[in-house]
Each structure stands twice: as C-alpha cells, then as structure tokens.
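J.: got a structure for you, letters missing:
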C-alpha cells in the first residue's frame, strides 16, 4: 500500500498560475448548452464558472452526465477515458482492459463475448449509454470502440444523474456524434491470433450552412483466440445525424447495429483437480463441430437540446436497445470429472460434456428529461438540476441443457451411458460429428422455453437538486432528493406484480481552496430494483445503498493533469448471488455488504511530450450481515484488495523524429477474490500482473502504432476453488497471454 506521505505530496505541491484571466464576466457566468466533449482541445483552457475554474478535455464531462461543470468542482470521483487513450492502448471493446484506466475497477472475465461485467468498488457496475441506463439481466452486448467516443466512470451512487442504479457506480458510454469538423479516418488493425479489423469514420457537414451534420462509422473484425476453437466475427454500423435548428436548439438521432458471431460459445473455463493452471492456457471444452453463437443488437437514440437563455437549458432523450443471442456451448457435465484413476479404464481427468443453450433476449426502453439552470437570491447563487427518468426492461433466456454428447456406435471412448469421454489432461478436438450432438427443439417460443428466467419491470424517477454557492462560488453546498417507483413481474411471487418505491437523498459540500485545488464531502443513497427468483420461490427484494465519501482534487501543469484522492464507505443491502449450478435461475439473498477503501487517480498531460495515467485502489469489500454466519466476512467477487495500473507515453514533439512515441504500462492486482467465493479460501494464490510496451509514429495524416501486451507471457487467470457452487474441482479462466497489435490509420 502506498504511503500516506506520498499520496499527500502529490496533492499539495504548489499550485499553477492560471492562464486566460482576462475573460469577460459574461463568458465566466454563461452556462453552455451541453458541453460537446468531442470538440474539447486538451491543450486549451475553458472557464466554466465565476470561480475561474480551468478545465481540459479529461476534466470536462460529456453533456450526458448533466453536470455542465468541470470535474474539479464536482463532489464525486468521476474519471474520463477519452479517445486518445483508447487509441493508444488499442482497446477494441469494453471487455479489453478498459478498467485499467480507473482506480478500483475490475473487468469480470466471464461470458465477455456476449456482455461485459465490470465491478466498481466491489459491486457490479450499471451500464449507461449516453446517460441512460441500459443495464439488463444479460446485456446489453459489449460495446465495440468503433462507435464509442469516450467512457466515463462515476464512482458510488449518483443521485444527480440516475436512480435505480448500483451503489458502487456506473460507466457511461458516450457514442460518436457529428461534430461538423469534416474529418474522415480509415484504419486497419492486425494482430495475434489472426486478428484482422478495418474501420471507417466519416464526420461531415451535410449542408453548406452547417445546420445538417452527419457521421458514419462502420467496422468489421475477424479474430481467433489463444484458446482452442474460440474466435469471433463482428460487424458494426453506426450512422448519426444532427440538426442545428437554431443557435439555441439542436436535435440528434443515432442508430447502432452490432452483430457478433462467436465460436466456442462460453466454453472458456478450464478445470483442474490438484490446483490452478494444471492445463495449458489454450485449453477449452469446445470443439470445431459447434456452430457459432450469434448475437445482434439494435440501438436507437434521440436527443433534443434547447437553451432558453444563458441561464437555463432543457434536454430530452430517448433510447431503445434490443439485444438478442442464439446458440449453444459445450460444457463439462456438473461434477462429472474423474478425480483419480478408477475401474473400467477410467483415467484421472476424464469428463463428459453436454450442449447448453445460449438463447437470450434483453430490451431496454428508456427516456429522460432534465433541466439545468441558475438564479440568485441576494448574494447567494443557486444552481438547479432537476429531471425525470423512466424505463421499461424485459429479459427472457433459455440456458437449459439440451443433453450430453453421445456416440451410439462407440467409435470414440464412451462410458456406460454412451457419453463421449473427454480428458482434460489429454484433450482431443475435431473427432465429434453432428449426429453425436443432442437435437434441441426450438419450435417453442423463447418466452415459453425461458419462462423461469422471464422478467419484466419498469421504473419512473424524479429528482431535484439545489447547489447553493457562496463566497464567489468558492463554497458550494448541495442538497438533492430523488423519488423512484418500480413495478416488476416474473415467475417469482407466483407471477404477481410487485411494486416498490423509495426516497433517496444526496448532500455534498465542496470547497474551492484555490482555482486548481478542491476538497469535498458527499453523502448519497441509492435504491435499485432487483429481478430474481429466490430459492424459496419469492421475489428478490430491492437493494438500498449508502455512500459516504471525502476527496481531494488537484490539477497541475496548466490544468492539463488532474489528481484525485478519495476515501469512501459504501453499504449495500440485499445482495443477490447465484444459488449455484444445481439451482439454475435461482438466487440467494444476503443481508448486507460493505465496501470501504482509498483511491488515487492521476490522469492527463504533463507537457507536450508526456501523457500519464496512474491509479491505485485499496478495496475492502465483504459481506457484513447474513442469515448464514459462515458467509459473514466473505469477500465480494468483484474485489481485489490492491489494484494498481499505469500507462505512460512519451512523444517526440520536434526535430527530425517528431511524431515518434513510446509507451509502457502495467496492470497489477493482489489479494483477488475468487468467483464464486469460497469462505475457506479468501484469495486466489497468484497475483495478476501484466506489462505492455508500444511504439507509434505520426506524420501528417498517417499514423502507425505497435503494441505488445503481456510482454512476459505471464499465465494470468481468474477462477474458483473446489466447494464453490459445490464443485469438486478447481476452475479458472486464462487471461490473454503475450500478443501484439499493429494499427495503421489515415485521415483524409
């Protein structure tokens, strides 16, 4: 753990003299219509308040976060991953190393070919797109960076932003929108495991007066995998249009089609009898005979922004996401693995496999209206944020087992039931035929087949917050209140409708000690509806969360680099965990869990040569109340006690080698919780550690970059011990070994 003296020294260095102090009062007081983060230049400063707060690209949030305020004076830990960083790290999807750029965030490596799981402060994170919650029971599908402009992580409840979300926080995907800059980019990426990817981004004015703007993104990817019989093909189509009706009003429309066909399904787990890493990294239970699982997703978004005057604005948004999947995976039969040699020629590691169905439908229909503005009472400034959020979410899935792999002819090794034997220590692939696979009847509708998983719920939420500013805006006190009402229907509670409601307050105090240094304290509550069938047949109760947080924020080097130091204490009630493989579709509900910790984030530009990202988090997240005393003290599955990441890039800014850059980074996680959690084994035996190195060259409109991930080829993994879900063996997922990516881009 970093020493306190080091943490404090980063934050209390002498402040930097602010530039551009000659702005007019009108410029300083103006609240602009929805800050467009795609146009912010990281080398320039922007004045956003009378306190003369200066911001850059990574300290101005997108308009979808509703703030209209520099993150320096926002009383919450919010981190921005911009397009520059996404490109430098060659991140292609939200499942690939995105979380390394934010303290206390982990990507859960599980079924990531479908939907990505991200944990913040030990709790599952909600998934927002353009400020609207599209999280589902399974879905939405993982985002491809072809349509992503930036990603914003908000730690803890965010009553100013959204109700009915996770207490640990959420991540907001900001999609690419027309900017009117008349820019076009074509790029190709090659890499390990036969990666081939091509993408085109066209950002264009569609009318000479600049009122009609358009943007078109298209991407195609074909990629193998380090694991046997695993790979995917993906296609993305993303047109968007913007109409500037007047200086004060604009309308935006977006459509995203994402299609992903992936081989191997979800058969990526490896099993061992004596410990982890017993088999090679490339092990899988899949076989070439299995058809790809097909997934596709349609997104429709519409936004209207209107400025009434310099002090008040209104934004209305609508979103619809439909995620579908159809396919099957090869899994090992539950606890069918031979733990030792036995009679009738049984060998240690022998196991039989089954075909499990991967059919799912997830839809989110969401809308919101919010207004932001200000007025004055005497010498006190009031900044108001108020809004209405509504949504309806539907989920149904069929995860049933179609049957085991059998060979009636007995040409392959079989057991007494005719099930084909597969040995984890000596796997054989490509010997199965179609007639050995069970035939599954899809003639019934998914609703009928997946009735046990079906859920339908809706919510509505209203919110108002008043931030009162004193002492020329240097002292800010905010109070807010949100009311949320939900309705849900599922197989739980005998199919009867269940209604819940809650009021959740939010209070904060922010002090602007200097124009580049702030101190804040925050108390925030959250309410989240939960959909799940408990073991007793009842409906899951809603979850309530409380967050107490204090933090220091400081900007450096002419406000181009920002540091955040945060301490927090989170509580969440009614934690849901899957009941186990032998109770599919059912959940267990724990009484209460807490997460407390310290976070440090450093992100930005030191000068024209150096870009830096560094973060560290100490996270203590565990169950604190439960009917079963054995569960108390158990870590939450999305937790690593210590997480540290860094990314540094040096670019030669002048001379004959101008445009040549070098980058290096690492990921480190220690004392990692297993998943599922086993009380007798708190941590995985190995830390996760990976080093990445890269080089790039930019000249005129051309750009070329090479990145090598996991340079040391370390065997990293996540997994579980015997006893988890009553398994009799070890299980784990290997994380990407050494690999490279080469990107070529041309702007025209």
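T.: Alright, I've got the coordinates. Every value quoted in this text rests on a predicted model; they were computed, and no experiment measured them. Numbering: from 1, shown residues only.
J.: Could you use CA atoms for every contact and neighbour count after this?
T.: OK.
J.: which SS class is the closest residue to residue 261 other than its chain neighbours?
T.: In space, residue 261 comes closest to residue 294 once its chain neighbours are excluded; the distance is 4.4 Å by Cα to Cα, 6 or more residues apart in numbering. Judged by DSSP: H, G, I helix; E, B strand; the rest coil, the three-state class of residue 294 is strand.
J.: this is the other structure I want to compare:
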C-alpha cells in the first residue's frame, strides 16, 4: 500500500470520532421498499429508485420501463469496488474499453449520462473523443446502490444516447451512530481500505453527518500496469424544521494509473496471437491521472403528506493528464503478427491535458390532486445543465517498430513535451441545456394508471479550436464553431395495468435527443441526434414482495446520425438511421430467507436502416460488438443449522460471439465466479471471492478491435480476501 494510505486512514478516523458523538450502540437501518436492498441510510430508497425513470416516486412494479438495482448486498458479496465492476453485473449492460476508459452500452447504444441522487453528469469518456474528456467515475464505496434504467429516459436526462441511465445513490447520514469499513487484499497486490462513519452531531439528532475515506493500490495481471486511488466524501443533513431538510456534501478524488491503451495485436487473419496475458506493450512513462472535486446541496420541504418541493444543485470540477506511448498499428493496412514478423510500430507519443466544469441544478414539485373521485399524481421540474470542457493535445511522431515478444517498457525514453512537437492544438466545448418537465399519473380505474408527461428542452452548443502548431510548424489558425441553439419537445407516455395485486403489465414510449459537434459543408453544426424508445412488459412481486421479476420487449430507433458527406468527405450530413430490438428478462431478490438470487438475460439485435458508408450498409449489424445473447447470474445461500455462520455464492456470466467494425471475431464464452463468507460475529465477517475461477482466456467486447491493437484480454483467475467490520 502506498504511503498516503497509512496516513489518511488515521486522520479521518480521529476527525470523525471527534466530530460525531459516540454512542454505545449501533443501529442497522434497512429499506423495506426495495427488495434485497441492504441499505444504511435513514430514508427509503423507493423514491429515489423510481425517480430515475420518470421523476415520479414509483416502485419497480409501477415503473413502465426496465429497471435494475445493483444492491449493497451484491456489492459486498462479490467484492465490487468500481462502477465498472458493478455494471458488469447489471442486466443487459455491455462494458467496453475506449481510449483507456471503460464505457457502458445498453441495447447497442452508449450510456452517456450518470445521475448522482437524480442529477446528471457526463459519463467518463463519453465525449466525441474520450482522450479529450477529463471526467472520471467516483469510487463505488461512496454509493449505497446503483439504479439502472435501460432505454431512453427522456424526462430525466439532459443530452445522451438512448441506451439508458445510471443513477448512483450516495450514502447519506443515519440517525443513529454507526462505524464500519473493510480491508481487502487480493491477486496482483490488490490492496484496499474503506472507513465509513455516520451519526448525529447533536443531542436531538437534527444535525447528522457521514464521512467515508477510501484508499486503494493495485497492480494488474499485465506487467507495469497499476493504479492507486484516494477518495474522501463527507455529507451533512440539517433538519431546519420537522418538514424541511437541508443536505450539503462534498467529495474529493485523485488517482494515478499506468493504463494499457492499445492492448495487444492479433496474429495474421485476426486470430489470437497467443501472447501471454501479462503482456504490456506500452511505455513505462504512460499515465492517466485524474483529479475530481464535487460539491452538492439539496433542500427538501414537505408541505404535507401529498406535496413535496425539492431543490438540488451539483457541481463537478474535473482534471486529467494523459501521456500515451504504446505500440499499436490501428490502420487497416496492418494484417497482424506472423511467425517471421513479430514487430509492431509505436503509435506516436501523445499528451492530453484536459479540464471541465459541470453544473446541474433542478427544482421539482411532486404532489397529488383529486379528480373524478380518484387521487392522481402530478410532477413538474425545471432543470439546468452546463458543461464547459478544455483540452490541449500535443503529439510527437514516433513509429519505431519493436518485437512484441521482447519489448521492454522501460526501454522507451520519456519525451520532452515542451520540445519539438509535431502538433499542438487547443479545444474548447460548451454545452448548456435548460428544460421544463410537466407530467401526471392518472389513476383511471383501480387497476389502470396512465402517465402522460412532456419535457421541453433548449440546447445551446458552441466551441473553438486553436491550431497553435501543425506538422511541426507554427500555425496560429483559430476556428470558432457557430453557436447552435436547438429546441425539442420530448413526450412520454406510460400505461400500467394490474393483472393482480402482484403482477402488472406496462407499455411506454419516450424520446431523447443529443447535440452533436459534427459540421456540414456550410460550417453549421448538425441537428441533434434524436431517438425513441418503445417498450412493453410484465412485472411481478413474489413471495410477499421479496422477489421481483420482469420481462420486457423493446425497440429503439435513432436518426440524424452524423455520416460522411459523399460530396465533400471533410464534412458530415445528418442522415444516419439505426434500429435495435430485443428482450430483457430479470429475476432479483430472495427466493427464501436464506437464498438470494440475481439473474438477467438480454436478447438484442440491431441494424442500419440507412447505408452510412461502404462499411455500414443498410440491413447490416449496427452493433457487432454487442452479444446477441447475454446472461448474468449470482446467487448467495445462507447455510442452515450448525453452519449458519457460513454462506456461499456462485455466479456466471455468459455471452454469445461478437465481432468488431474491422471483423475481429470473439467466440462466445462463460465465466464462473464464487465466494464463501464466514460471519464471525455481527460485527466481523470474512469473505473469500474468486473471479473467473476456470481461468478462461477471452477478449473483452470492443467496437474498434483491429489486427494491430485495441484487443484487451479479460482478467485471468483471481482471488480476493475481504474483511468487513462494524462497530
């Protein structure tokens, strides 16, 4: 563990113990509103969970869209520590790697927005060029659980693809004192420590606080690849009156990583080259550094049992610095390694210095009204989102070839980034969106519920590029994008019918739009990409609400996609159109008091509805890197009788074959995971977790796999020991 872990773990402990009045007991809070959700917040999670889809406070069964929850119980049992690892367990989510970042897709489309307590921010790496984005995922341990809505969420999102939305619900202060955390150690020097303390700060518990400190340091199964991270999170709740809550909080996170930017090459013909899993073909000085500051506030006032006013604000300040020097021949002319040629060229040296400021604010009003002898729900909100991004790109040409079997990362000398550059460009990008939403859930009859809503949004985009140096020569050209203002009305229709008290049928339609930066031959930014999501399904609650089941049929269409202008290939036109169809099935919760299960299956097919290029013809597969079939399962069983202190879990993730834009094939595969937990007492437990326990060799799904790079081997077999404690 790095030196900072030893120091920072002690400081928050002392500070927190001083700040919080220590009581002689610990209380365990659980939520009864979301099945299998082991929560440690004072509030119910029912409200926040279902607001992710529509803005209304609805249960999973009442929500007319596909919704999943990655619970705290799943996170602990499987030893999940990142948003990425959590998404690998979520139904229908395809995790891919892009320019050193992990990105998420659902139903063949990217997930570009992540919400924190219902307020949107940009998903890490989701910009037009991931190398030029500075955002990073916050550590998973500041969140209580993550909600996943598959399909467009036009009522709650700012600007994004129609694939879906993540809502990460932060840990909030508790009314009773609790102190807990865990230590873990695993394969490849995977070390991690988490400290979490919460409770009242005054005698009548009207002021409460929570503090979380995290330190992590790990190597990788790949040589030279490593990452360390530190995160501090604090939040305060103030009961200004019995009906008014003020919440303020902040988070700081810093990480340093030596990433694998381009993976390994394939052999001639696009087949596995057989290079060891430990192969790293980057320089020792390559790095990816992130720094993130987050501040947020929320004010909630309950006028009565029916009417609630809520105001929220969230701000992120992000920085990233990337130095890239790695082997990778990413053009189509490279045919792969052969027995007589084991060399791959360096893909130049690149430097990206990025920063961004994001601000989101929302005021919402939820209430009820009576009409025609029935009570109905109404909601309205005003939302503002702004993102300002800056990026500097420096490039030094280097195409030296190295033998991949003998390559030494330390043999590549670090460049002088202030020396002889081939290129030095500066970018700015500014997007704002203001939106107003109004909707109602009309309870037509006892068993029929109709949700009608609309969101009117105005988006403004502009930016600039300064070409300081091009081709090694002073350039000085400045190009400013014309400011583009676009308005869009986004409708939402949802119908829910209760077949029984435990089973509901639903249908929904919603739309979404996303500003884009591509320009036409007149220099104008193209109209936003638009999309729509249609879905029908059935949901049930079994065994007294302990087990949730759902089945959904969906169709998404997206149009106005930027494609190359056939009359001027330097520009684009907004004429691309694609469609995705499929089925989602999920079972989650507890079959018995001792057996918890989470299982999800997704069938998905997509295609181009219009020809976008010679490679993307109408009728061909739009998302070849998305498996047609995906299945994810994890179950945890508490042993009976004399073995009641023991529990065991087993899981499997399986998918069918995939391809890439450049026809690099990956056959279907199955991965097995397992854990054994021993609860020594109520306050101490030990968990041994194994991933990929059959040591399956496979390549991660990736849209741009090519013979010369972007081929990333999945993690081999690993083991992790985790010790959870609480006071």
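T.: Now that the structure is in, tell me what you want to look at. If you're wondering where the values come from, they're calculated on a predicted model, not measured in any experiment.
J.: What would you report as the TM-score here?
T.: For these two chains in superposition, a TM-score of 0.84 is obtained (TM-score structural alignment, normalised by the length of the second structure); 662 aligned residues with a Cα RMSD of 3.2 Å.
J.: Tell me the counterpart of residue 108 of the first structure in the second structure.
T.: With TM-score structural alignment as the criterion, the equivalent of residue 108 of the first structure in the second structure is residue 96.
J.: swap in residue 98 of the first structure?
T.: For residue 98 of the first structure, the aligned position in the second structure is occupied by residue 87, per TM-score structural alignment.
J.: Pull the number of nearby residues for that match.
T.: 21 (other Cα atoms under 10 Å).
J.: now it, nearest residue through space, not along the chain?
T.: Going by Cα to Cα, 6+ apart, residue 87 of the second structure has residue 93 as its nearest residue, at 6.4 Å.
J.: before we move on, what about residue 75 of the first structure?
T.: In space, and not counting its chain neighbours, residue 75 of the first structure is closest to residue 520: 5.5 Å by Cα to Cα, 6+ apart.
J.: isn't that neighbour right up against residue 478?
T.: No - with contacts counted by Cα atoms under 8 Å, residue 520 of the first structure stays clear of residue 478, the gap being 11.0 Å.
J.: Could you check which of those two has the larger neighbour count?
T.: Each of residue 520 of the first structure and residue 478 had its neighbours counted (other Cα under 10 Å), and the higher figure belongs to residue 520 (22 against 19).
J.: Confirm that the match of residue 108 of the first structure sits in a strand.
T.: Yes - the assignment for residue 96 of the second structure (three-state DSSP) places it in a strand.
J.: Could you check how far it is from residue 108 of the second structure?
T.: Taking Cα to Cα, to the nearest Å as the criterion, residue 96 of the second structure is separated from residue 108 of the second structure by 11 Å.
J.: Who has more neighbours out of these two?
T.: Counted by other Cα under 10 Å, residue 96 of the second structure and residue 108 do not tie: residue 108 has more neighbours, with 27 against 21.
J.: before we move on, the earlier item: can you tell me which residue in the second structure aligns to the residue nearest to residue 261 of the first structure?
T.: For residue 294 of the first structure, the aligned position in the second structure is residue 289, judged by TM-score structural alignment.
J.: OK, contacts around residue 124 of the first structure?
T.: 117, 118, 166, 168, 638 (Cα atoms under 8 Å, 6 or more residues apart in numbering).
J.: So among the residues you listed, which aligned pairs are also touching in the second structure?
T.: Among the contacts of residue 124 of the first structure, the ones whose aligned partners also stay in contact in the second structure (both residues aligned by TM-score structural alignment, their matches' Cα atoms under 8 Å) are 117, 118, 166, 168.
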